[in-house]
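[1] Sharing a model that was predicted from the sequence below.
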Amino acid sequence: MKNFQHLRKVLMGSAILCTLFTSCSEDELANLKDSDAVFQEQEGMIVVEVETTPAEEGWTENTATAGFTGTSYYQNSGDAQMNNPGESILEYSVQINTPGTYRFIWHNKVNEGDNTTEANDSWLRILGAHDFFGKKNATVKYPKGGTMVQSDKIVNGSSKDGWMKVFCSGTLDWSWATRTSDHEGLNIYATFNEAGTYTVQISRRSTGHAIDRFVLYNEEIVSKEEAEDLSNAESR
């Protein structure tokens, strides 16, 4: 009798699990919340859906604005933190297997109002990187408190404790526009001299800024078009 009751419980549990997982799409299963996820660099690129980690206070998980990937996006619904980076930090562990310099881009949107220069930025910091900077042609600049490797010049506008203000501009649509340094629009890079696990941090700045996913890619291995392909799967 005991063996029969045990078998019955096992079968019931299996039925429940089957019901749970068959009710989810592959994308939904891939994007279940996991604050301990480690995203693996593969062939020079890492793709991360921001909603993989649980939302911190002030970030709202949303699906109202079409054009996002994965299951949702996060939007700053709290107070603006214009000169106060480090509020409500979203953290992501990324495993770099191929050392080198990687460009950082995110799929983001002005999702409040109709001004392309407002509700358009959040704070970004990459812990452990051997270099973290903005660059355009010969111009290289750093956030205040950052690692001064190539230049002692500081980005224009607000920065603090190694945090960069990262913004989009020119459109109200979802875009890959990812820039730093006011009135210059520098691209963003991080150098990893050694294979290992590093931490990408995002914190709230402008109310209404929405972020869908981000990508780190080595420009010597991966093209811009490949990195911006929305069909790329998350790197797990």
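    Thanks, I have the structure now.

[2] from here on, contacts and neighbour counts on C-alpha atoms
    Will do.

[3] for the longest helix seen in the chain, the distance to its chain's centre please.
    If you go by DSSP state H, the chain has its longest helix at helix 2-22. Put simply, helix 2-22 sits 38 Å off its chain's centre (C-alpha atoms, centre = their mean, to the nearest Å).

[4] Give me the contacts around it.
    If you take C-alpha atoms under 8 Å, 6 or more residues apart in numbering as the criterion, helix 2-22 is touched by Leu29.

[5] ok, then the element right after it?
    Next in sequence after helix 2-22, counting helices and strands by DSSP states H and E, comes helix 26-30.

[6] Identify all contacting residues around that following helix.
    Taking C-alpha under 8 Å, 6+ apart as the rule, helix 26-30 contacts 21, 70-71.

[7] from those residues, which is closest to Met45?
    Among these, Gly70 lies closest to Met45 (C-alpha to C-alpha), at 17.5 Å.

[8] before we move on, back to that, just the buried residues from the contacts of helix 26-30, in PyMOL please.
    The following PyMOL line selects those of those that are buried, judged by 16 or more other C-alpha atoms under 10 Å:
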select buried, resi 70+71
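
[9] Can I get the contacts of helix 26-30 in CSV including distance to Glu220?
    Shown next, in CSV, are the contacts of helix 26-30 (distance: C-alpha to C-alpha, whole Å):
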residue, distance to Glu220
Phe21, 39
Gly70, 27
Thr71, 31
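
[10] Specify which member of the contacts of helix 26-30 is nearest to His130.
    Distances from His130 to the contacts of helix 26-30, taken by C-alpha to C-alpha, are shortest for Gly70, at 30.5 Å.

[11] Surely the closest one and Val50 touch.
    No: with contacts counted by C-alpha atoms under 8 Å, Gly70 stays clear of Val50, the gap being 9.0 Å.

[12] since we're on Arg8, how many residues are nearby?
    Using other C-alpha atoms under 10 Å, Arg8 has 12 neighbouring residues.

[13] try this one side by side with the last:
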Amino acid sequence: MTLPKKLQIFSFWSIVFFSIVFVANSCSTDSEAFGDLNAEEEPLGDNMDPDNSDDQNGAVTNDCPAGGDTFFAESSGLISIEFENNSFGGDWELRNDANDVSGQGYMVWTGPQRLNQPGEGMVTYLIQVNNPGTYQFLWKSSFRQGDNGTEHNDSWLRFVNANDFFGEKASDGSIVYPNGSGKEPNPEGSSSDGWFKIYRSGDDNSFIWQARTSDNDAHDIFVTFSEEGIYTMEVSARSSFHGIDRFLLFNREMFSRQAAIDAADTFSSENNCD
């Protein structure tokens, strides 16, 4: 049966209309399914990136820290840093009046004594560890006033998010932990809130590689990094006129003490956020 001419026209435009609607809906569905191929992909935030996640101790595995803070990279079990390569506040002073230092000179605290008050004039170093393990800490320091090596010879040290931070006595293997760390035994002398007093011995005021804790019961300093990541080291003022030239950490399974010192003379850790 042939439809009247008006109905034929109506049917033709109905088919055209519904075809347009169908195509439009189909395009919308494809866009939702596959996304805009020309759109720039939004970067994942730090908390969403599985390769940039925080571990339970706060270490971060990739990227510069928030705020653009300087951090230094460990290489082959060695971290070697000029102490002055950072931003300093308070009464820290850069000096270059000694001939047994490297870099631009050394930093010395010229403010008041902070013998039982860690945290004053604090300097933070962020360290990227690529080879986990237990590292020994040393710094090259001197007392810059007087001739008594038991005065003006120490500063405070703390590792905020390392897995362990302790002193070990070479002769008998005894261990001490900072007061406030929740671990015992604790060192003789001053310590609090996870800070060790780190001193050097001897009346010769030359800059020497030495770092010890526990008064009259010297323990060398060690820190354990169980995973790859970025860890926070803090130094704060204790004795006035304690001068620090540089510091190093070395993996005790990869270096002897002397080999690490020899290597530090020609190696400086890369600053990844300059």
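    Thanks, I have the structure now. Model, not experiment: these values are computed from the prediction.

[14] what TM-score comes out when they're superposed?
    The TM-score (TM-score structural alignment, normalised by the length of the first structure) is 0.82; 199 aligned residues with a C-alpha RMSD of 1.2 Å.

[15] Can you give me the buried ones in the longest helix of the first structure?
    Within helix 2-22 of the first structure, no residue counts as buried by 16+ other C-alpha under 10 Å.

[16] In the first structure, which residues correspond to stretch 127-135 of the second structure?
    Matched against the first structure by TM-score structural alignment, stretch 127-135 of the second structure falls on residues 94-102.

[17] List the contacts of that stretch.
    Contacts for stretch 94-102 of the first structure (C-alpha under 8 Å, 6+ apart): 38-44, 46, 189-200, 216-219.

[18] go with 7 Å
    The contact list for stretch 94-102 of the first structure (C-alpha atoms under 7 Å, 6 or more residues apart in numbering) reads 38-41, 44, 189-199, 216-219.

[19] Looking at the first structure, name the residue matched to His219 of the second structure.
    In the first structure, His219 of the second structure lands on Leu186 (TM-score structural alignment).

[20] Number of residues surrounding the closest residue to Tyr106 of the second structure other than its chain neighbours?
    Distances taken as C-alpha to C-alpha, 6 or more residues apart in numbering place Asp245 nearest to Tyr106 of the second structure, at 4.3 Å, with adjacent residues excluded. Close neighbours of Asp245 of the second structure, defined as other C-alpha under 10 Å, add up to 27.

[21] doesn't Gln258 of the second structure fall inside a helix?
    Yes: according to DSSP: H, G, I helix; E, B strand; the rest coil, Gln258 of the second structure belongs to a helix.

[22] tally of neighbours for it?
    10.

[23] what do you get for Ala177 of the first structure?
    Counted with other C-alpha under 10 Å, the neighbours of Ala177 of the first structure add up to 18.

[24] Give the aligned equivalent of it in the second structure.
    With TM-score structural alignment as the criterion, the equivalent of Ala177 of the first structure in the second structure is Gln210.

[25] For its match, list the residues it contacts.
    Contacts of Gln210 of the second structure (C-alpha under 7 Å, 6+ apart): 138-140, 200.

[26] Keep only those residues that stay in contact in the first structure.
    Checked against the first structure using both residues aligned by TM-score structural alignment, their matches' C-alpha atoms under 7 Å, the contacts of Gln210 of the second structure keep these contacts: Arg200.

[27] quick check, nearest of the contacts of Gln210 of the second structure to Gly173 of the second structure?
    Nearest to Gly173 of the second structure among those, with distances taken as C-alpha to C-alpha, is Leu138, at 18.0 Å.

[28] Check which helix or strand that closest one maps to.
    If you go by DSSP H and E, Leu138 of the second structure is part of strand 133-143.

[29] Please determine how far the corresponding residue of the second structure for Asn84 of the first structure is located from Phe196 of the second structure.
    For Asn84 of the first structure, the aligned position in the second structure is occupied by Gln117, per TM-score structural alignment. In this structure, Gln117 of the second structure and Phe196 of the second structure are 12 Å apart, going by C-alpha to C-alpha, to the nearest Å.

[30] neighbour count winner among the two?
    Phe196 (30 against 16).

[31] What is the equivalent residue in the first structure for the more buried one?
    In the first structure, Phe196 of the second structure lines up with Met164, judged by TM-score structural alignment.

[32] same thing with Pro178 of the second structure?
    Checking TM-score structural alignment: Pro178 of the second structure goes with Pro143.

[33] Surely that match and Trp163 touch.
    Yes: look at Pro143 of the first structure against Trp163 with C-alpha atoms under 7 Å: they come within range, at 6.0 Å.

[34] Just give the number of residues close to the closest residue to Tyr102 of the first structure other than its chain neighbours.
    Nearest residue to Tyr102 of the first structure in three dimensions, chain neighbours excluded: Asn218, at 4.4 Å (C-alpha to C-alpha, 6+ apart). Asn218 of the first structure has 24 neighbours, counted by other C-alpha under 10 Å.

[35] and if you look at the one 5 residues further on?
    Other residues within reach of Ser223 of the first structure by the criterion other C-alpha under 10 Å amount to 13.

[36] ok, back up a step: and which of the contacts of helix 26-30 of the first structure is nearest Ala55 of the first structure?
    Nearest to Ala55 of the first structure among the contacts of helix 26-30 of the first structure, with distances taken as C-alpha to C-alpha, is Thr71, at 13.4 Å.

[37] just checking, what residue in the second structure corresponds to the closest one?
    So Thr71 of the first structure corresponds to Gln104, using TM-score structural alignment.
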